[in-house]
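Asker: Could you look at this predicted model? Sequence included:
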Amino acid sequence: MASDVTRGAAASATTRVLPQRRLAYTVLGADADVDRILETTADTLGEFDRSRPRVLLDDLAPFAAARGAAEAVDVVDAVAADAGVDSVTVGWSLTADSASALPAVLDRVDAVEGVDPDAVAAIGRLQREDPTTFGYTRRYWTEAQRGIESCSRNYPQSKQVHAALSGPETTPRTLGATLSGLVSLGVLDTWTETVGSTRYDLTAYDPVRMAAVGVAFAAVSDDEAGGVLEE
């Protein structure tokens, strides 16, 4: 079953059932709120009394950008909690406005449609060439994203990015390894006009690339994680 939250322009919800494809497709429109999405999903699930379908919410990114990550998470949690649902997949168009909402949603869905093959390839290279940095980056990229977006400096050291975090899991050292990994993945740059400790060029930060990398990390299986240095 697919629920198209924002790509459709229909004034009312109309469910199309395609038995040969085992698909029920409902177009809601850009103004759909949480209640409308959940009511439509519940009604359609009633038609699947002998099976537990996969629910696809596509495209959830503009909904999250307009209404906030909390409402997007509420939708996913409520759909996933239904006993009639096998799994929840979201479509997510990566934009600067939707990028910051992605980490919270990733924690709650089974899959994300539209993984960027370039980001997957870059992660694969990082894993082969520097498995320790890969391990840190995969584990802490969401915290690094928060630090980057909270830091008021243009060219900070990792300890200054770390200071911008509230209740961090990382240390300045492990955050530095994560930031280094994000540089390798094309999310930001280092500032070359310095000596001593590495400074990161946050003016080059690309939130859309950050989101693409996050989706790609979600697609990497747990048993492929790299090593992590001891604290």
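Answerer: Good, I have the coordinates.
Asker: contacts, neighbours, all on C-alpha from now
Answerer: Will do.
Asker: what are the ranges of the helices in the chain?
Answerer: 34-45, 61-67, 69-81, 96-99, 102-106, 117-129, 131-150, 158-163, 172-184, 207-219 (DSSP state H).
Asker: Compare those and give me the one nearest residue 3.
Answerer: helix 34-45 (7.6 Å; C-alpha to C-alpha).
Asker: what's in contact with that closest one?
Answerer: With contacts defined as C-alpha atoms under 8 Å, 6 or more residues apart in numbering, helix 34-45 is touched by 3, 5, 13, 15, 24, 26, 28, 53, 71, 74-75, 78-79, 84-85.
Asker: alright, now check it against this:
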Amino acid sequence: MAAGPPNREAVVDASDVARSGTAASTQVVPNGGLAYTVLGRAAGGERVLDAVADHLDDAPSGTVDLLIDDLAPVAEREGIGSAIAFANRLSDRFEGQANRIAIGYSFEGPAEFVSRIGARVGSVTGADAETVAAVERLSRDDPTTFGYVRRHWDEAKRGIEECDRNYPQSKQVHAVLADPETTPRTLGAALSGLVTLGALDTWSETVGPTRYDLTAYRPNRAWAVGVAIEADAADD
């Protein structure tokens, strides 16, 4: 693909900005450099993909970059399964036709999407260098704990955010999870790793089992840790 700006662009809008009552329409600017298709939020996944296909039909294979702005609203509104299914259908349908497929996902969305889609994509980007370095140190210095964090960071993040206690034990965090993959012990190991990686603290005023200080929880850091881990996994 030649360097520089694209010769033309096409936008398919299926966002909340275009409400469900909006009739589908396509507008083309006078010079033909931009086509804008409005579908509205109620458009199903296949309808969105069909609209994308309409813009790709007359383009030679491998000459178009395809960008999905943000799938987090889909995951929040319709569930993780719907967002994953859409991403998979997108990849299956356009993988051989598009030059590159990029899927945006904002950190406000459920973190499970990142861990589940990571095995399907060629690369995950967005991790900051400092977090990547911290994850690499944990992998090198404590590979056992790193293994638990790598497998269960998204479930640990979800447990922290769903727990209404300020200073819970791992079993109390585990108790709020629906259908967990972890046990209280393995969740505790993942939480311990997140402490080492700076996403939360432990509560020091106890002589019993470890309690985690969720008042010191840093959701952005937990998200950055997850992205760094998935970026490393995608590159393996």
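Answerer: In hand now; what should we look at? Being a predicted model, the structure only gives us computed values, none of them experimental.
Asker: circling back to that earlier point, just the buried residues from the contacts of helix 34-45 of structure 1, in ChimeraX please.
Answerer: Buried residues among those (16 or more other C-alpha atoms under 10 Å), as a ChimeraX selection:
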select :3,5,13,15,24,26,28,53,71,75,79,84,85
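Asker: before we move on, back to that, nearest to residue 199 of structure 1, out of the helices of structure 1?
Answerer: Closest among the helices of structure 1, using C-alpha to C-alpha: helix 158-163, at 7.2 Å.
Asker: In structure 2, what stretch matches that closest one?
Answerer: Mapped onto structure 2 using TM-score structural alignment, helix 158-163 of structure 1 spans residues 170-175.
Asker: center of structure 1, which residue is that?
Answerer: residue 102 (3.4 Å; C-alpha atoms, centre = their mean).
Asker: Counterpart of residue 124 of structure 1 over in structure 2?
Answerer: In structure 2, residue 124 of structure 1 lands on residue 136 (TM-score structural alignment).
Asker: Alignment lookup: residue 104 of structure 2 to structure 1.
Answerer: Checking TM-score structural alignment: residue 104 of structure 2 goes with residue 91.
Asker: Excluding covalently adjacent residues, which one is nearest to that match?
Answerer: Counting by C-alpha to C-alpha, 6 or more residues apart in numbering, the nearest residue to residue 91 of structure 1 once its immediate chain neighbours are dropped is residue 58, at 4.3 Å.
Asker: What's the separation between the counterpart of that neighbour in structure 2 and residue 214 of structure 2?
Answerer: By TM-score structural alignment, residue 58 of structure 1 lines up with residue 69 in structure 2. Noted for residue 69 of structure 2: a distance of 32 Å to residue 214 of structure 2, by C-alpha to C-alpha, to the nearest Å.
Asker: Quick check on these two: which one has the bigger neighbour count.
Answerer: residue 214 (20 against 13; other C-alpha atoms under 10 Å).
Asker: doesn't residue 132 make contact with residue 228 of structure 2?
Answerer: Yes - contact criterion C-alpha atoms under 8 Å: residue 228 of structure 2 and residue 132 qualify, at 5.4 Å.
Asker: Which one's more surrounded, the two?
Answerer: Neighbours were counted for residue 228 of structure 2 and for residue 132 using other C-alpha under 10 Å; residue 228 has more, 26 against 18.
Asker: Quick check: the more buried one vs residue 171 of structure 2, distance?
Answerer: Distance of residue 228 of structure 2 to residue 171 of structure 2, given as C-alpha to C-alpha: 26 Å.
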